[in-house]
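> This is a predicted model, with the sequence first.
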Amino acid sequence: MRQESRGPEADADGTTRRTRRRGEEVERAVLRAAVEELTERGYEGFTMDRVAARAGTSKTAIYRRWSSRTSLALAAYREMVAQPDGPPDTGDLRSDVIGLLRSVADRLASPSGAEVLRGLMMDARRDPELMTRLREDFNRSEPGTMLILLARAVARGEARPESLVPRVATVPAALLRDEFTMRGPASVSDETIAEIVDLVFLPLVRAVPH
């Protein structure tokens, strides 16, 4: 396990000693600092130097974990928009998915979340390789909660077992994100969310009645 110097601290008798943080502690400190920097300064003012200073670590330690400013910003963005509570569980797939998407949309539309996502996507448009990595990263990170909702729906007979795959589970969030990035936060209305669910997602996963 990697450990990192935290810096000198004084014992009760005044003796200076150096404490060390484990790798997980450093990562948590960096992510927390990155979130705070993005929230306070926005994406344009986000720098590795400021994050390192706020986290009490070195840029070298950060680059060992995140290869670029963009990759760290993406990790921090995920922390900013993470689902704070468990997934909705209303007993109805449509209600669950609408509730989940509304929650995601509200977090996307927050001033800091909106600016960070726009900045990430603008950087990615200038770098095809980065765009590919971002899409792959989104596709890896997004299906979890939706797969939980789908699994419940399959157990209730609302959805086909064949729909319980990440490729299908990413569809609602991908459409929501595209709506947001292409047309802006104002376009992500309750009506838009209902259209994503009713016209695209439910026909894709719904079990055929016998």
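Great, that's in hand.
> contacts, neighbours, all on C-alpha from now
Noted.
> Next, the residue nearest to the spatial centre of the chain: secondary structure please.
Most central in the chain under CA atoms, centre = their mean is Arg78, positioned 2.4 Å from the mean C-alpha point. When classified by DSSP: H, G, I helix; E, B strand; the rest coil, Arg78 comes out as helix.
> do the same with Thr90
coil.
> any idea how far Leu38 is from the residue nearest to the centre of the chain?
Distance of Arg78 to Leu38, given as CA to CA, to the nearest Å: 12 Å.
> Return the distance of the longest helix seen in the chain from the chain's centre.
The single longest helix within the chain, with elements called by DSSP state H, is helix 23-41. In terms of CA atoms, centre = their mean, to the nearest Å, the centre of helix 23-41 is set 14 Å apart from its chain centre.
> Okay, buried residues for the helix or strand that it is followed by please.
Downstream of helix 23-41, the next assigned helix or strand under DSSP states H and E is helix 48-55. Buried residues in helix 48-55, counted by 16 or more other CA atoms under 10 Å: 48, 51-52, 54-55.
> same deal with stretch 167-176?
Using 16+ other CA under 10 Å as the test for burial, stretch 167-176 gives 168-173, 175-176.
> and the comparison structure, right after this:
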Amino acid sequence: MSLGKDEQPVRRRRRGPALESALLDAAWQEIVEHGYDGLTYEGVAARASTSRAVVYRRWPTRPELAQAAVLHGARGVPYHPVDTGTLRGDLRAHLLWANGARISVAVIAATRLGGYFAETGTGPGDLRELLLDGRAPRTDALYANAVARGELDPARLTPRVRALAFDLFRAELLMTLRPVAEETIDAILDEVVMPLLIPPVADGR
């Protein structure tokens, strides 16, 4: 059935998860464009085509709204477990995924959330813990696979060594605020991480 020229299509009312996702999409875009200091309930409501009260009922403080929006933005890229057959290949594939999936969140955390961190007394590490939500880092599964293959001695997996590949990757990303070059990822793995995890066999000649 076609609509007459003076008729308007009926907007279907959003509810539950669909409404919450739309609100968080709007809040995330407000943070991306205006930063935490420019985040307002009115701006989120206007972008989501709803009322201020609808947003406020779910997140009654700006820090709660910002936190939910950042976590929503960070979780928006699906993760597919990797198994290339080698630890180096798995770590490289994981860092390349993070290069696309985490760059926007890292840049926003570094450049747009200063007011949020000051107001809440938290830092980027606290957001990361919320994002992990109690689960182990994804790299733990990569190390477990390498141990199961007999490729890696689990005694070498100290907490610092476990975190090293991603720590170096994250430091590079935050220093440049752009995706980490593939040659830099290769250097992180080949010059630092892999020699610590799987020391080269000494030449006995």
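That came through fine. Treat the numbers as computed from the prediction; the structure is a model and nothing was measured.
> ok so, going back, and the residue nearest to the centre of structure 1? What does it align with in structure 2?
Counting by TM-score structural alignment, Arg78 of structure 1 corresponds to Ala74 in structure 2.
> the helices in structure 1, which residues?
Counting by DSSP H, the helices of structure 1 are 23-41, 48-55, 59-65, 69-81, 93-108, 111-125, 128-141, 143-156, 166-169, 171-183, 190-195, 202-205.
> Figure out which of these is closest to Glu4 of structure 1.
Nearest to Glu4 of structure 1 among those is helix 23-41; the distance by CA to CA comes to 7.2 Å.
> ok, residues contacting the closest one?
For helix 23-41 of structure 1, contacts defined as CA atoms under 8 Å, 6 or more residues apart in numbering pick out 1-4, 45-46, 50-52, 54-55, 57, 62, 65, 72-73, 75-77, 79-80, 112, 116.
> sorry, back to before: any chance of the helices of structure 1 in a markdown table, plus distance to Thr16 of structure 1?
Formatted as a markdown table, the helices of structure 1 follow (distance: least, CA to CA, whole Å):
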| stretch | distance to Thr16 of structure 1 |
| --- | --- |
| helix 23-41 | 21 |
| helix 48-55 | 21 |
| helix 59-65 | 23 |
| helix 69-81 | 33 |
| helix 93-108 | 44 |
| helix 111-125 | 40 |
| helix 128-141 | 43 |
| helix 143-156 | 47 |
| helix 166-169 | 52 |
| helix 171-183 | 51 |
| helix 190-195 | 58 |
| helix 202-205 | 63 |
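> who wins for proximity to Ala10 of structure 1 among the ones you listed?
Short answer: helix 48-55, nearest of the helices of structure 1 by CA to CA, at 19.6 Å.
> Which strands and helices lie in contact with the closest one?
helix 23-41, helix 59-65 (3 or more CA pairs under 8 Å, 6 or more residues apart in numbering; DSSP states H and E).
> Ok, which of those comes nearest Pro209 of structure 1?
Here helix 23-41 is closest among those (CA to CA), at 46.5 Å.
> Count residues in the vicinity of the counterpart of Phe201 of structure 1 in structure 2, would you?
Taking TM-score structural alignment, the alignment pairs Phe201 of structure 1 with Val193 from structure 2. Burial of Val193 of structure 2 is recorded as 22 neighbouring residues (other CA atoms under 10 Å).
> got a list of what Val193 of structure 2 touches?
Counted by CA under 8 Å, 6+ apart, Val193 of structure 2 has contacts 161, 164-165.
> want to throw the residues you listed into TSV with distance to Ala53 of structure 2?
Below are the contacts of Val193 of structure 2 laid out as TSV (distance: CA to CA, whole Å):
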residue	distance to Ala53 of structure 2
Val161	48
Leu164	45
Ala165	44
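> correct me, but the match of Arg78 of structure 1 touches Val105?
Yes - under the criterion of CA atoms under 8 Å, Ala74 of structure 2 makes contact with Val105 at 6.1 Å.
> ok, back up a step: between the helices and strands packed on helix 48-55 of structure 1, which one is closest to Ser95 of structure 1.
Ser95 of structure 1 lies closest to helix 23-41 among those, at 30.8 Å (CA to CA).
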